[in-house]
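In: my questions concern the predicted model and sequence given below.
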Amino acid sequence: MPSTSATVYVTGASRGLGLAIVEKLLGDGVNVVTLQRTHSTELKALEKKYSNTLVNIIGSVTDTSDNETAVSKALERFGRLDAVVLNAGMGVMGTAANTELPDWKAQFEVNFFGVVAGMLAAVPALRESKLTGGGRVIISGSVGGDLAPPGLAAYAASKAAVNSLARSLKNEEPSITAVSVHPGLVATDMVRELLRDGKEKVPAPIYNYFEAGMNAEKSGVTGGHASVPPEVPAKTFAWLALNAPKELNGKFVTYNDEEVAKQVEAST
């Protein structure tokens, strides 16, 4: 018998934003299936705490069969799939002309084709979702897809591509709501690792942006380009997975969009 609770499939949940999204969903009584390359200590702890509502799978988001396994597990264990949060991603540093073709391909393999693989596996089940408003596809996007900041050419292009994918789903899948979401500068281990690499390995504009954002958060500054803990945008992602309204279908929004933020806060 299908679960009476919604079920969400989340990719890239071992740490950072993905982990925070999973923790928020579980705390709200939602069933969750995850896919990632490794199971972090934190994710294992969640699986122990929420043994009846969380299933973690090791695999690659770029592998069609791994995504299909995750969706099959959701249907087998919970009898339904209502949303997918396609969060897994990585960032290749370099200008457009100085990024080698293999690096361009590696960037798109994860950030775009990994999203496509998850979408392809999930959409048939999402079409059948009984969730109010239908199934949802929530993609971790980036303002970089619009701004194309210097030193992140491949990354920015991959994010522009997922924004376009959300628009295509809006035009082609009437029962599904697709939204690409910019999570802001999230204070994660990945950002800290980039800063530790130093300016020799990270393009100066990107390094300076990350450094300023992280320093602002340490100083208690909020808003603007200050970094945010992953738990902050995670609230928006979790809310959109279950409640994204049709007026956002095909749109690219920031996690702290004024209208969205009001609805998120009203629900907590």
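Out: Noted; the coordinates are in hand. Residues are numbered from 1 along each chain as shown.
In: could you use CA atoms for every contact and neighbour count after this?
Out: Fine.
In: list the buried residues for the longest helix along the chain?
Out: Longest helix of the chain, by residue count under DSSP state H: helix 153-172. Buried residues in helix 153-172, defined by neighbour count with 16 or more other Cα atoms under 10 Å: 153-167, 169-170.
In: run through the helices of this protein in chain order.
Out: Counting by DSSP H, the chain has helices at residues 16-27, 41-49, 64-78, 101-111, 113-126, 144-147, 153-172, 189-197, 204-218, 231-243, 258-267.
In: name the residue closest to the centre of the protein, please.
Out: Nearest to the geometric centre of the chain sits Asn87, at 2.3 Å (Cα atoms, centre = their mean).
In: quick one, what contacts it?
Out: Val10, Thr11, Gly12, Ala13, Leu17, Gly18, Ile139, Ser140 (Cα atoms under 8 Å, 6 or more residues apart in numbering).
In: state the distance from the second one to Asn87.
Out: Counting by Cα to Cα, to the nearest Å, the gap from Thr11 to Asn87 is 5 Å.
In: just to revisit the earlier point, with distance to Gly114 added, can I get the contacts of Asn87 in CSV?
Out: Shown next, in CSV, are those (distance: Cα to Cα, whole Å):
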residue, distance to Gly114
Val10, 12
Thr11, 9
Gly12, 10
Ala13, 14
Leu17, 17
Gly18, 15
Ile139, 11
Ser140, 12
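In: let me know the closest of these to Asp146.
Out: Closest approach to Asp146 among those (Cα to Cα): Ser140, at 13.9 Å.
In: export the helices of the chain to a markdown table and tack on distance to Leu35?
Out: Formatted as a markdown table, the helices of the chain follow (distance: least, Cα to Cα, whole Å):
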| stretch | distance to Leu35 |
| --- | --- |
| helix 16-27 | 10 |
| helix 41-49 | 11 |
| helix 64-78 | 7 |
| helix 101-111 | 13 |
| helix 113-126 | 10 |
| helix 144-147 | 24 |
| helix 153-172 | 19 |
| helix 189-197 | 18 |
| helix 204-218 | 27 |
| helix 231-243 | 16 |
| helix 258-267 | 26 |
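In: of those helices, which is nearest Val181?
Out: Nearest of the helices of the chain to Val181, taken as Cα to Cα: helix 231-243 at 7.6 Å.
In: and the angle from the closest one to helix 258-267?
Out: Interaxial angle of helix 231-243 relative to helix 258-267 (axes from the mean of the first three to the mean of the last three Cα atoms, to 10 degrees): 90 degrees.
In: quick one: distance of helix 231-243 to the chain centre.
Out: Remark: helix 231-243 is offset 10 Å from the chain centroid, using Cα atoms, centre = their mean, to the nearest Å.
In: now stretch 185-197
Out: Worked out by Cα atoms, centre = their mean, stretch 185-197 lies 17 Å from the chain centre.
In: residues in contact with that stretch: which ones?
Out: Contact with stretch 185-197 is made by 16-17, 202, 207, 210-211, 213-214, 225-230, as judged by Cα under 8 Å, 6+ apart.
In: what about versus this one:
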Amino acid sequence: MSSTPKVWFITGASSGFGRCMTEYILSRGEIAVATLRGDPSILSSLTSKYPTNQLLILKLDVTDPLSISSAFNSAKETFGRIDVVFNNAGYAIIGEIEGTDEKLAQDLFECNFWGSSRVSKEAIKIFREVNNPVGGRLLINSSISGLNPVPGLGYYGASKFAVEGFTQALASELNPDWNIKVTLIEPGMFSTKAIGQNAIYIPTLHPSPCTSINITRERLHQASLGKIEGVGSPMKAVQGFYDLANLDEPPLRFVIGKDAIKRARMQLETLERDIKVLEAWSEDLADE
């Protein structure tokens, strides 16, 4: 157990990485502010095990700015500070881009991008203006699809690309004296509800079992059921997230999972190849 417990603020704590992160930090003697959009009774097994001075459960809908500020204020009033924010809430749409209703895609962005960006900004404000000493750790749960998208996850990948761009810019704007460390977590395939019952599955326009989209769909479904060998355990992953938050100088990006590392390297190789092919075209472009 920690000699001085850290206060963790977790979004999307009802299942998946958020639930596992909540359970793990509580087991380490830390303090958890577990937030979720749904019924707080989902976490009743934790409330019966941990005292109120170690676990605070709050309703939070990341699509509602007032809900976000209210939850952060409640955490601040209860514990006086927040040391780590695990910005995790989000979901996936699985289906072809052409077959996805635009309103569904907009709702996805409202949660995955706008919700995430609002939580990040609120976290920075607490770290800078409330914590004494100043500082904090912001962990944003992105996805390897935010670097290397796959067929069938186009809008999901696009929402995570937006998170990646926003977060990298945000991190570059922070004064080093604030001692705020930001890391994008980019998991590969893990057995969570994010790719199972919490995802929205769109019927395919081209329902052949040989299409890449249907292959993605079936693989994600089987992974969510734990039926694919080598799919990561979210509980093992959050142990890495916990250690990440305790690094003095954490990286901006943390790619986790062998499949994620492979896809990240593929993306780097593709980018490098594309640059080299037409690199000469950038010569002599200065105005005369």
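Out: Right, received. Where do you want to start? Because the structure is predicted, anything quoted here is derived from the model rather than measured.
In: about what we covered before: got TSV for the contacts of Asn87 of the first structure, with neighbour count too?
Out: Converted to TSV, the contacts of Asn87 of the first structure look like this (neighbours: other Cα atoms under 10 Å):
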residue	neighbour count
Val10	26
Thr11	30
Gly12	24
Ala13	29
Leu17	25
Gly18	25
Ile139	27
Ser140	24
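In: and the two most separated of these?
Out: Farthest apart among the contacts of Asn87 of the first structure by Cα to Cα are Ala13 and Ile139. That separation is 13.5 Å.
In: can you get me a residue count around the nearest residue in space to Val162 of the first structure that is not next to it in sequence?
Out: Leaving aside its sequence neighbours, Val162 of the first structure sits nearest to Phe112 (Cα to Cα, 6 or more residues apart in numbering; 6.1 Å). Using other Cα atoms under 10 Å, Phe112 of the first structure has 25 other residues around it.
In: gap between Phe112 of the first structure and Glu23 of the first structure?
Out: Here the criterion is Cα to Cα. By it, Phe112 of the first structure lies 25 Å from Glu23 of the first structure.
In: residue contacts, the closest residue in space to Phe254 of the second structure that isn't next to it in sequence?
Out: Nearest residue to Phe254 of the second structure in three dimensions, chain neighbours excluded: Ile185, at 4.8 Å (Cα to Cα, 6+ apart). Shown in contact with Ile185 of the second structure (Cα under 8 Å, 6+ apart): Leu139, Ile140, Asn141, Ser142, Ser143, Arg253, Phe254, Val255, Ile256.
In: map Ile185 of the second structure across to the first structure for me.
Out: In the first structure, the residue paired with Ile185 of the second structure according to TM-score structural alignment is Val181.
In: residue contacts, Ser40 of the first structure?
Out: Ser40 of the first structure touches Ser14, Arg15, counting by Cα under 8 Å, 6+ apart.
In: against Val186 of the first structure, how distant is it?
Out: In this structure, Ser40 of the first structure and Val186 of the first structure are 19 Å apart, going by Cα to Cα.
In: what does stretch 50-70 of the first structure rub up against?
Out: Here stretch 50-70 of the first structure makes contact (Cα under 8 Å, 6+ apart) with 9, 11-12, 26, 30-39, 46-47, 73, 88, 109-110, 113-115, 117-118, 121-122.
In: can you say which of those are buried?
Out: Buried among the contacts of stretch 50-70 of the first structure by 16+ other Cα under 10 Å: 9, 11-12, 26, 30-36, 38-39, 46-47, 73, 88, 109-110, 113-115, 117-118, 121-122.
In: okay, Tyr156 of the second structure and Ser172 of the second structure: tell me how far apart.
Out: With Cα to Cα as the criterion, Tyr156 of the second structure and Ser172 of the second structure are 25 Å apart.
In: please disregard the earlier target; I meant Ala194 of the second structure.
Out: Between Ala194 of the second structure and Ser172 of the second structure the computed distance is 30 Å (Cα to Cα).
In: go on, Asp39 of the second structure?
Out: Applying Cα to Cα to Asp39 of the second structure and Ser172 of the second structure gives a distance of 37 Å.
In: and Val264 of the first structure, what does it touch?
Out: Residues near Val264 of the first structure by Cα under 8 Å, 6+ apart: Lys235, Thr236, Trp239.
In: and the first one? What does it align with in the second structure?
Out: Lys235 of the first structure is assigned Gln239 in the second structure as its aligned equivalent, the criterion being TM-score structural alignment.
In: give the contact list for the closest residue to its match other than its chain neighbours.
Out: Using Cα to Cα, 6+ apart and skipping the chain neighbours, the partner closest in space to Gln239 of the second structure is Tyr24 (7.2 Å). Counting by Cα under 8 Å, 6+ apart, Tyr24 of the second structure touches Met235, Val238, Gln239.
In: buried subset of those residues, written for PyMOL?
Out: Selecting the buried subset of those in PyMOL, with 16+ other Cα under 10 Å as the burial test, is done by:
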select buried, resi 235+238
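In: so which of the contacts of Tyr24 of the second structure comes closest to Leu271 of the second structure?
Out: Relative to Leu271 of the second structure, the closest of these is Val238; by Cα to Cα it sits at 30.1 Å.
In: distance check, the closest one against Ile180 of the second structure.
Out: The spacing between Val238 of the second structure and Ile180 of the second structure, counted by Cα to Cα, is 20 Å.
In: distance of Lys251 of the first structure relative to Asn243 of the first structure?
Out: Taken as Cα to Cα, the span from Lys251 of the first structure to Asn243 of the first structure is 15 Å.
In: tell me how far the closest residue in space to Pro149 of the second structure that isn't next to it in sequence lies from Ile93 of the second structure.
Out: Residue nearest to Pro149 of the second structure in three dimensions, not counting chain neighbours: Gly157, with 5.3 Å by Cα to Cα, 6+ apart. As judged by Cα to Cα, Gly157 of the second structure and Ile93 of the second structure stand 9 Å apart.
In: got any residues that touch both of the two?
Out: Contact criterion Cα under 8 Å, 6+ apart; residues shared by Gly157 of the second structure and Ile93: none found.
In: which of the contacts of Asn87 of the first structure fall in strands?
Out: Of the positions in the contacts of Asn87 of the first structure, Val10, Thr11, Ile139, Ser140 sit in strands, assigned by DSSP state E.
In: can you tell me which of those is closest to Lys130 of the first structure?
Out: Proximity of these to Lys130 of the first structure (Cα to Cα) peaks at Val10, which lies at 18.8 Å.
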